[in-house]
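1. coordinates only, sequence not included:
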């Protein structure tokens, strides 16, 4: 019973840390990268950028024309941000996530700073690690809405020497 109460308090605490920002132009990128916004804020931000980055300029971003990875869209920020003690001026949108693009760091070191003890994958081809920051399940009719916001660290073969670190904002139903 004590463990269940502690778990409920942890989930409630995580839910309190999620912020809502209804204006995508006012989103703080460092806050988004740190998993402190809610899923609707992320979705509105990603939609405001547009599929071809047409909304980027109004949000202080410049789309980088790089076709090396069709699943990732990169942007330069107007000013650098700090992520876990690293400074970068580049971010990427990829599969429901906003990720900072870091140079010349080890993904294991970044994961350790996030308190991630074990990687999901760590080999010569790919590094991938995650830690859930916020999770809820809500029953709606005969469906369950599953919301997961997670810290993520990864590498991609199209970007050697780079580490992606940020936050994934996902909702699914089952």
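-> Okay, I see it. From a predicted model like this one, the values you see are computed outputs, not experimental measurements.

2. drop to CA atoms for contacts and neighbour counts, all remaining ones
-> Noted.

3. longest helix of this protein?
-> Here the longest helix in the chain is taken by residue count, with DSSP state H as the criterion, and it is helix 2-17.

4. list of residues touching the helix or strand just after that one?
-> Toward the C-terminus, helix 2-17 is succeeded by helix 29-33 as the next helix or strand (DSSP states H and E). By Cα atoms under 8 Å, 6 or more residues apart in numbering, the residues outside helix 29-33 that reach it are 37, 42, 81-83, 98-100, 165-167.

5. now the longest helix of the chain: how far from the chain's centre is it?
-> The offset between the C-alpha centroid of helix 2-17 and the centroid of the whole chain comes to 22 Å, using Cα atoms, centre = their mean, to the nearest Å.

6. one more: stretch 41-58?
-> For stretch 41-58, the distance from its own C-alpha centre to the chain's C-alpha centre is 15 Å (Cα atoms, centre = their mean).

7. before we go on, here's another structure to hold up against the first:
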């Protein structure tokens, strides 16, 4: 997948807003993680996130997502998220119809399933799950993270 990825084809907003499929995301993610200089090819600058679970990038130009724009994105283990200012996580979650699973003054976490499927082929079961997520993290106070999780489970 990674060798077939063309950086010119990247639609970052589609990946963040869950408008891509799992193979499209995986091809990009493998390309980004596998090649030294991949982020630089896109003009992205990796910056310290202060969080071992987030890879953070400063973009050369803002990306427009969820009716807002941001110049900073992070990647979790399963997908890209925009780092947004000026809107509280519970408010954005309501706008995006994302139900809260945790909502306290210190932490917000919400998830809405966008697509889910299972295919059985030749004794192998492929389950895909795409979710739209809104959250906060301690390492980024006053920021709201919103983006997509792309999961593929092979059994």
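-> It's in. As the structure is a computational prediction, the values presented were derived from the model and not from experiment.

8. from the contacts of helix 29-33 of structure 1, which land in strands?
-> 81-83, 98-100, 165-167 (DSSP state E).

9. quick one: buried ones out of those?
-> Among these, those classed as buried by neighbour count (16 or more other Cα atoms under 10 Å) are 81, 83, 98-100, 165-167.

10. longest single helix anywhere in structure 2?
-> The longest helix of structure 2 (DSSP H) is helix 22-34.

11. how about residues contacting it?
-> When contacts are defined by Cα under 8 Å, 6+ apart, helix 22-34 of structure 2 is touched by residues 1-5, 10, 15, 38-39, 79, 128, 130, 150-152.

12. again, but for stretch 122-129 of structure 2
-> 22, 113-120, 149-155.

13. are any of the residues you listed buried, and which?
-> Buried by 16+ other Cα under 10 Å: 22, 149-152, out of those.

14. format those as a markdown table; extra columns: distance to residue 72 of structure 2.
-> As requested, these are arranged in a markdown table below (distance: Cα to Cα, whole Å):
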| residue | distance to residue 72 of structure 2 |
| --- | --- |
| 22 | 22 |
| 149 | 17 |
| 150 | 20 |
| 151 | 23 |
| 152 | 26 |
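
15. most widely separated two among those residues?
-> Spatial extent of those (Cα to Cα) is set by the pair 149 and 152 at 10.1 Å.

16. structure 1: matching residues for stretch 109-119 of structure 2?
-> Under TM-score structural alignment, the match for stretch 109-119 of structure 2 in structure 1 covers residues 128-138.

17. quick check: that stretch compared with structure 2, mean distance?
-> In the superposition against structure 2, stretch 128-138 of structure 1 averages 0.9 Å from its aligned positions (mean Cα distance after the TM-score superposition for structure 1).

18. now do residue 2 of structure 1: how many residues are near it, please.
-> Using other Cα atoms under 10 Å, residue 2 of structure 1 has 7 neighbouring residues.

19. may I ask you to name the longest strand in structure 2?
-> Ranked by residue count and defined by DSSP E, the top strand of structure 2 is strand 108-121.

20. ok, the counterpart of residue 103 of structure 1 in structure 2 to residue 151 of structure 2 distance?
-> With TM-score structural alignment defining the correspondence, residue 103 of structure 1 maps onto residue 85 in structure 2. In this structure, residue 85 of structure 2 and residue 151 of structure 2 are 27 Å apart, going by Cα to Cα, to the nearest Å.

21. over to residue 11 of structure 2?
-> In this structure, residue 11 of structure 2 lies at 19 Å from residue 151 of structure 2, with Cα to Cα as the measure.

22. how much space between the counterpart of residue 96 of structure 2 in structure 1 and residue 148 of structure 1?
-> Counting by TM-score structural alignment, residue 96 of structure 2 corresponds to residue 114 in structure 1. Distance of residue 114 of structure 1 to residue 148 of structure 1, given as Cα to Cα: 17 Å.
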